[in-house]
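**Q** Sequence plus predicted model, see below.
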Amino acid sequence: MFRSTKIISIKDTIVFMLFVFALGSCVFGQSELEGYLKLAAEKNPGLKGKFNDYMAAMEKVPQVGSLPDPTVAFGYFIQPVETRVGPQEWRFNLAQSFPWFGLLNAREDVATELANAKFEEFENSKSNLFFEVKTAYYNYYFIEKAIGITQENIEILKIFKNLSLVKIEAGNASVVDELRVELELNDLENQLALFRDMKYALQVKFNNLLNTDAQDPIAIPEVLWQDGLPEGQLDIVDEIYTSNHQLKAIEHRLNAFVNQEVVAKKEGMPKFNVGLSYTIVGENPLSTAADNGEDAFLFPSVGISIPLYRKKYRAMVKEAQYLQEGEMLKKEDKKNSLNTIYENTSKDFNDGDRRIALNKRQSEIAKKVLDILITSYSTDSKDFEEVLRIERQLLQYELAYQKALTDKNAAVAFIYYLLGN
């Protein structure tokens, strides 16, 4: 009794250690992926370009919110005009135009909302970059696993081949068994070469997303973790409608065009002009006036610009209204599109979940069947074709299991992209 208990204890310890190792590998992989995401956010040139677009849009705000430049005019009297205090020789004019009340603030509001739309486009690009990095990382993991699984199956087939050769030499099997193994080996060798080519292509793609050297190695976990859908959200679709950066960008553009209508109306209001004139007067040698030769100020001057031609201002208002309507329709269309995309992605997530369970169960069954068939073939040389068929199925189940893991995580990553995370 004591010995049996000790054996069970050792077995439980081994299982626990394997579980801790797998969990630690998953945590390691998630930590590595977070580091890659941070690196991509810092170094990806496309994302930097989007941020510069936003910064450039922000510089538009002080441009449109400033008063028009003042006008300075200089005049020289070719034929001086005689006055009581002397001849007028030079004249300087300074004029400043002032738009209707609130126009500059309304222009700033337009520019600010358009800049905010640029920022949401930047945030959407960042979310999309994170999704691409995650997807490339998962695909690279799958290819690494596919290469390992294929290599293991090649080794198994080589054992089958040696077993068939032994039985052929003993006269207990046909040379056809060896040839069948050769066919399977050739297919797997070709598949392995394809996987290796795909691995390099994915490595280059992943490192290009991070803007690092294409040859840099990629650290992946021994076992890929399984991501879940966001928690604490009653309706993910409603959350998408609230948080999606594309919808937010449309909202900001809509607000910009609402303010643009205000700008158009204020553009059609009068503008004011305030001026100041300064005239330089020369001395009159024949004048005995006490203020002979003293300069004279002529100020102030006030003017008003009346927009009489109303057609263009009405057109500016209608333009802003059409743009508002267009953005509202785009928003509705985008919401419908996001709803469809989410439902398809949710389907992919559920399908991945089912395929994970299915292929894991099928792999376990196929391994048992394969063990039985190998034992049977070793004793009576029957069912060799069935052995190869089950071995091929086992390979497919193992690959399908790893692919289901990556597909499920990719679906979660895309949902987080839709949520703007």
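**A** Nice, I can see it.
**Q** drop to CA atoms for contacts and neighbour counts, all remaining ones
**A** Fine.
**Q** Identify the residues contacting stretch 243-260?
**A** Stretch 243-260 is contacted by residues 106-107, 109-114, 116-121, 123-124, 241-242, 317, 320-321, 323-324, 327-328, 330-331, 334-335, 418-420 when judged by CA atoms under 8 Å, 6 or more residues apart in numbering.
**Q** before we go on, here's another structure to hold up against the first:
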Amino acid sequence: MKNESIHIKIVLALGSCFLSLFANAQQLETLINEALENNPEIQKFELQYKRVSEKVNEVNTIPNTEFGVGYFVSEPETRTGAQRFKVSAKQMLPWFGTISSREDYVTALADAKYEDIVIAKRKLMASVSQSYYNLYTNQAKQQILRDNIKLLETYETMALTSVEVGKASAVDVLRLQMRQNDLQQLKDVLQQQFLAEQTNFNNLLNRKNDVVVNVVDSLTIPMEDFEINTENLSVHPELVKFDKLYQSVEKSELLNQKENSPMIGFGLDYINVEERQDMNFSDNGKDIVMPMVSVSIPIFNKKYKSISKQNELEQQEINYQKQERLNSLITVLDKAINDRISARISNNTATKNLKQAKDAEQILIKSYETGTIDFNDVLDIQELQLKFQMNQIESIKTYYVQSVIINYLIQ
């Protein structure tokens, strides 16, 4: 049986793998630890594991001892006297090794249930991390919108000045104001989405919904990706669970063979005999004590043959389920790896485009100084700049979310 403290250390080690992706989010480690301690789903699986483990004590028993008492309504006469009542006791014992086979079977079930804890903790760590990155992305986009609104306010001031000297129309000012309204609307919507995601995050940690979650100010994609060892996928807990289930069926079949064996019973009958008053001889009124041995043989054992066939079919089913799940995990891993590569490409492109958009913005500013600014161009450049900034944030989020998925699968 695994040691729970060792398991917790392993989980925390996995958490450090998530944190190795960036240097400025040490608080995420604390949040993950809090989730592992307080999440009700984890507590549910731990209780299920303890409950199944407790069944070892349940099966470590022998059949009930049978006691019987009988009273002779019509007392049969014997040479030594009339029989008055009878007391009997009987104990059946399972075949040698049956009880230990039961314990092995229940222990195997507990081992399989233990993998549910490991899987649930991995999934929880991934969910907390993904929700954290969603909050970061939302917050970063809101900051970008605030910056762009301020930029448009600057352009509006420039447009008003141009209107006064007859180099721009009031329509240009209205366009800039309408664009500010659109960005303010997007920011307000993002704020509501942030609150919803914050509720989801707090629920993962099993705490009040209105607890404020503070995330890092900025994230960048590291220069190099961490090494991916795809061979680790074969020992993923979701696959190990199928191995444990397969072993539990093996133990079930061993138990079935033991229960198909005879049962031995030992008993004792005591019959009370009344003394004869009309005669005087040796053994007059002597009670009867009769030890007994019995054997229970499963002659009609079709039941056990059926169980053996069921166990064989279940093992085949588990093998197919494992292969199916392995194929799914391979697909998910391959997609995560390629999506992460795509995120890096998108980030590099967005960075280049953003630099060029800022260069175009500087050209427009210089044009304003010479009195030749076109505010339609201003709105076009501002819209492109916002698009590139949003794309950059999304690519960073995608990179880290896919990294979380990769870590879930191979660490």
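**A** The structure has been received and is ready for your questions. Fair warning: this is a prediction, and the values are worked out from it, not measured in the lab.
**Q** Once they're superposed, what TM-score comes out?
**A** Once superposed, chain against chain, the TM-score is 0.88 (TM-score structural alignment, normalised by the length of structure 2); 389 aligned residues with a CA RMSD of 2.1 Å.
**Q** which among the contacts of stretch 243-260 of structure 1 end up buried?
**A** 106-107, 109-114, 116-121, 123-124, 241, 317, 320-321, 323-324, 327-328, 331, 334-335, 418-420 (16 or more other CA atoms under 10 Å).
**Q** Can you flag which of those residues belong to helices?
**A** 106-107, 109-114, 116-121, 123-124, 241, 317, 320-321, 323-324, 327-328, 331, 334-335, 418 (DSSP state H).
**Q** ok, Q91 of structure 2 touching P63?
**A** Yes - counting by CA atoms under 8 Å, Q91 of structure 2 touches P63, with 7.3 Å between them.
**Q** out of these two, which sits in the busier spot?
**A** Ranked by neighbour count (other CA atoms under 10 Å), Q91 of structure 2 and P63 place Q91 first, with 17 against 9.
**Q** The residue mapped onto the more buried one from structure 1: what's it in contact with?
**A** By TM-score structural alignment, Q91 of structure 2 lines up with Q96 in structure 1. Residues in contact with Q96 of structure 1 (CA under 8 Å, 6+ apart) are P68, D69, P70, T71, N273, V274, G275.
**Q** who wins for most neighbours among those residues?
**A** G275 (18 neighbours).
**Q** That one reaches F92, doesn't it?
**A** No - using CA under 8 Å, G275 of structure 1 is not in contact with F92, being 10.5 Å away.
**Q** Check the contact lists of those two and give me the overlap.
**A** Common contact partners of G275 of structure 1 and F92 (CA under 8 Å, 6+ apart): none.
**Q** Just give me the match in structure 2 for F142 of structure 1.
**A** By TM-score structural alignment, F142 of structure 1 lines up with T137.
**Q** ok, its match touching Y399?
**A** No - with contact defined as CA under 8 Å, T137 of structure 2 does not reach Y399; the gap is 11.8 Å.
**Q** What strand or helix carries the equivalent of G35 of structure 1 over in structure 2?
**A** Using TM-score structural alignment, the equivalent of G35 of structure 1 in structure 2 is T30. Here T30 of structure 2 sits within helix 26-38, counting by DSSP states H and E.
**Q** mind listing what's buried in that helix?
**A** So for helix 26-38 of structure 2, counting by 16+ other CA under 10 Å, buried means L28, E29, L31, I32, N33, A35, L36, N38.
**Q** how far apart are the following helix or strand past it and its match in structure 1?
**A** Downstream of helix 26-38 of structure 2, the first helix or strand assigned by DSSP H and E is helix 40-59. Superposed on structure 1, helix 40-59 of structure 2 shows a mean distance to its aligned partners of 1.7 Å (mean CA distance after the TM-score superposition for structure 1).
**Q** can you name the residues of structure 1 that whatever helix or strand comes next after helix 40-59 of structure 2 overlays?
**A** For helix 40-59 of structure 2, the following helix or strand on the C-terminal side (DSSP H and E) is strand 66-71. Per the alignment by TM-score structural alignment, strand 66-71 of structure 2 matches residues 71-76 in structure 1.
**Q** Now the matching stretch on structure 2. Mean distance?
**A** Compared with structure 2 after fitting, stretch 71-76 of structure 1 deviates on average by 2.0 Å (mean CA distance after the TM-score superposition for structure 1).
**Q** For the stretch 151-300 of structure 2, which segments count as helices?
**A** 170-204, 237-259 (DSSP state H, counting those that start in this stretch).
**Q** The last one vs structure 1, mean deviation?
**A** Compared with structure 1 after the fit, helix 237-259 of structure 2 shows a mean deviation of 1.5 Å (mean CA distance after the TM-score superposition for structure 1).
**Q** and if you look at the longest one?
**A** After superposition onto structure 1, the mean distance of helix 170-204 of structure 2 to its aligned counterpart is 1.0 Å, using mean CA distance after the TM-score superposition for structure 1.
**Q** Which residues belonging to that helix are considered buried?
**A** For helix 170-204 of structure 2, by 16+ other CA under 10 Å, it's 172-173, 176-177, 179-180, 183-184, 187, 190-191, 194-195, 197-204.
**Q** same question, the shortest one
**A** The neighbour-count check on helix 237-259 of structure 2 (16+ other CA under 10 Å) flags 237-239, 241-259 as buried.
**Q** tell me the centre residue of structure 1?
**A** With distances taken as CA atoms, centre = their mean, N128 lies nearest the centre of structure 1, 1.8 Å away.
**Q** That residue corresponds to which position in structure 2?
**A** Taking TM-score structural alignment as the criterion, the aligned counterpart of N128 of structure 1 in structure 2 is K123.
**Q** A56 of structure 1 too?
**A** Checking TM-score structural alignment: A56 of structure 1 goes with R51.
**Q** Check D216 of structure 1 too.
**A** Match for D216 of structure 1 (TM-score structural alignment): V211.
**Q** nearest spatial neighbour of that match, skipping sequence neighbours?
**A** Using CA to CA, 6 or more residues apart in numbering and skipping residues adjacent in sequence, the residue nearest V211 of structure 2 is N202, 7.0 Å away.
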